[in-house]
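> coords below, sequence missing:
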C-alpha cells in the first residue's frame, strides 16, 4: 500500500517480503515518479 501524505509517500509493504520484491516496489515507484515529473515538465509545471 502506498499513500500520499502531503509531500511524503508512505509505503506500507507486507511484513513478509523478499529483497527482490522490495527492489521491484522501489523501481516501480521511481518509474512512476520519473514519468510524472517528465510529463509535468513538458507542460511547464516543474522547473
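Sure thing, it's come through. These numbers come from a predicted model, not from an experiment.
> going forward, measure contacts between C-alpha atoms and count neighbours the same way
Will do.
> for the chain, which segments count as strands?
In the chain, the segments counted as strands under DSSP state E are 2-5, 8-11.
> now the ones you listed in JSON lines, with distance to residue 19?
Converted to JSON lines, the strands of the chain look like this (distance: least, C-alpha to C-alpha, whole Å):
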{"stretch": "strand 2-5", "distance to residue 19": "18"}
{"stretch": "strand 8-11", "distance to residue 19": "15"}
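> dump those strands into TSV; add distance to residue 33 and mean neighbour count as well.
TSV is the format used below for the strands of the chain (distance: least, C-alpha to C-alpha, whole Å; neighbours: other C-alpha atoms under 10 Å):
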stretch	distance to residue 33	mean neighbour count
strand 2-5	13	9
strand 8-11	11	11
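> and the comparison structure, right after this:
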C-alpha cells in the first residue's frame, strides 16, 4: 500500500515536471514564430 502511494507521488511529481518543461518548450516555439514573423515583416517593410 505504501509503495503504491509512493509510486503515485512520484508519477505526480514527474507529470508536473514534464508539463512544466513541455509548457516552456511550447512558449519558446511560439516566441520563435512571433520573432520570425516580425523579422520577416520588417524585411518586407524595408524593401
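Good, I have the coordinates. Since the model is a prediction, treat every value here as computed from it, not as a measurement.
> residue 26 of the first structure: which of the strands of the first structure is closest?
Of all the strands of the first structure, it is strand 8-11 that lies closest to residue 26 of the first structure, at 9.6 Å by C-alpha to C-alpha.
> residue range for the closest one in the second structure?
With TM-score structural alignment applied, strand 8-11 of the first structure matches no range in the second structure.
> elements contacting that strand?
strand 2-5 (3 or more C-alpha pairs under 8 Å, 6 or more residues apart in numbering; DSSP states H and E).
> quick one: the residue positioned nearest the centre of the first structure from residue 37 of the first structure, how far?
Centroid-nearest residue in the first structure, with C-alpha atoms, centre = their mean: residue 29, separated by 2.6 Å. The gap separating residue 29 of the first structure from residue 37 of the first structure is 12 Å, by C-alpha to C-alpha, to the nearest Å.
> counterpart of the residue nearest to the centre of the first structure over in the second structure?
By TM-score structural alignment, residue 29 of the first structure lines up with residue 17 in the second structure.
> quick one, what contacts that match?
Contacts for residue 17 of the second structure (C-alpha atoms under 8 Å, 6 or more residues apart in numbering) come out as none.
> separation between it and residue 4 of the second structure?
20 Å.
> also residue 18 of the second structure?
Using C-alpha to C-alpha, residue 18 of the second structure is found at 21 Å from residue 4 of the second structure.
> okay, these two: which has more neighbours?
Neighbour count, other C-alpha atoms under 10 Å: between residue 18 of the second structure and residue 4, residue 18 has more, with 12 against 9.
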